[in-house]
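below are the sequence and a predicted model; questions follow.
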Amino acid sequence: MLPAGSRLHTSEQFAAVVRRGSRSAAPRLVVHLLTEHRPGPPADPRVGFVVSGKVGNAVVRHRITRRLRALVRPRLAELPPGTDVVVRALPAAAAASSAELGVDLASALAGALRRARRAPGAARPAGVRR
């Protein structure tokens, strides 16, 4: 389990990251990353997971979520303060090993960070789609 301060909790938080964040895809997952600074003192990075019914039944979805949570936990310290991340599993994640998910997570997270740094302050206003 991730600490409460390191998790996204509400649908509004998830929606903000997905709508305004940088996106990077890998074969088995997609990472959305938003580096906007939240009001107040520097906050820890937060992460949320989206594993839809298309990935598999409840047992498969929870297994994928547990694997992703274990893979993300050590990477939280590498993220800039105030960063929010949404990791969305694709159906191919159901057949993937933890090692394959780890490679995809590292690749997609690096790509999203690269895109976020390349265009600082270029976040889209709310309601604007790609």
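Noted; the coordinates are in hand.

could you use CA atoms for every contact and neighbour count after this?
Fine.

which of the helices or strands spans the residue nearest in space to the middle of the chain?
In the chain, the residue lying closest to the centroid (C-alpha atoms, centre = their mean) is residue 86, at 2.5 Å. Taking DSSP states H and E as the definition, residue 86 sits inside strand 84-89.

list the contacts of stretch 48-68.
The contact list for stretch 48-68 (C-alpha atoms under 8 Å, 6 or more residues apart in numbering) reads 7-9, 14, 85-94, 98, 101-102.

ok, and what's touching the longest helix that the chain contains?
Secondary structure of the chain per DSSP state H: the longest helix is helix 98-118. Applying C-alpha under 8 Å, 6+ apart, the contact partners of helix 98-118 are 21-35, 67-68, 71-72, 93.

the residues you listed in helices, which ones?
Going by DSSP H, the helices hold 67-68, 71-72 from the contacts of helix 98-118.

pull out the buried residues from the residues you listed.
Taking 16 or more other C-alpha atoms under 10 Å as the criterion, what is buried in the ones in helices among the contacts of helix 98-118 is 68, 71-72.

what would those residues look like in a markdown table with distance to residue 39?
Output for these, formatted as a markdown table (distance: C-alpha to C-alpha, whole Å):
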| residue | distance to residue 39 |
| --- | --- |
| 68 | 28 |
| 71 | 28 |
| 72 | 24 |
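
then this one, side by side with the first:
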Amino acid sequence: MVHLLPRDRDRDPDAPAPPLVGFIVARTVGNAVVRNTTRRRLRHLVRPHLDRLPAGSLLVVRANPPAGTARPDDLAADLESALDRLLRPASKGRR
């Protein structure tokens, strides 16, 4: 699950702020080793997509319990699909 939030730039509106990414990996994903491994895998998978995010935005990636046992290519496909849905322009007929 991913959420994107644009940030207000009160301090210096002319300076381009990089996007920030946070990860939520709960205990339901697994023990500490599994959670840290999942967080590292997600961080590695998000890195190439940072240029797609709006400047100054906040992205939160929440790992669901199956993420702890997911194969790397499945995790990458799920993340890419979620980012594509999130960054797709909204159609005029949908709200």
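Great, that's in hand. All values derive from a computational prediction rather than experimental measurement.

ok, back up a step: now the buried members of the contacts of stretch 48-68 of structure 1.
Judged by 16+ other C-alpha under 10 Å, buried ones among those: 7-8, 14, 85-91, 93-94, 101-102.

superposed on structure 1, where does stretch 79-86 of structure 2 end up, distance-wise?
Stretch 79-86 of structure 2 differs from its equivalent in structure 1 by a mean of 0.9 Å after superposition (mean C-alpha distance after the TM-score superposition for structure 1).

picking that back up, so the strand holding residue 86 of structure 1 aligns onto which residues of structure 2?
Counting by TM-score structural alignment, strand 84-89 of structure 1 lines up with residues 58-63 of structure 2.

and the contacts of that stretch?
1-7, 19-26, 29, 38.

distance between that stretch and the chain's centre?
4 Å (C-alpha atoms, centre = their mean, to the nearest Å).

over to stretch 57-73 of structure 2?
From the chain centre to the centre of stretch 57-73 of structure 2 is a distance of 8 Å (C-alpha atoms, centre = their mean).

endpoint to endpoint, it covers what distance?
26 Å (C-alpha to C-alpha, to the nearest Å).

what does stretch 16-35 of structure 2 give?
OK, stretch 16-35 of structure 2 end separation, C-alpha to C-alpha: 32 Å.

after superposition, how close is the strand holding residue 86 of structure 1 to structure 2?
So strand 84-89 of structure 1 averages 0.3 Å relative to structure 2 (mean C-alpha distance after the TM-score superposition for structure 1).

quick one: the buried ones among the contacts of stretch 48-68 of structure 1 as TSV, columns for distance to residue 116 of structure 1 too.
Output for these, formatted as TSV (distance: C-alpha to C-alpha, whole Å):
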residue	distance to residue 116 of structure 1
7	20
8	19
14	17
85	12
86	14
87	16
88	18
89	21
90	22
91	26
93	25
94	28
101	22
102	21
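
so how far is residue 51 of structure 1 from the counterpart of residue 41 of structure 2 in structure 1?
By TM-score structural alignment, residue 41 of structure 2 lines up with residue 67 in structure 1. Distance of residue 67 of structure 1 to residue 51 of structure 1, computed by C-alpha to C-alpha: 12 Å.

for residue 66 of structure 2, what are its contacts?
Per C-alpha under 8 Å, 6+ apart, neighbours of residue 66 of structure 2: residue 29.
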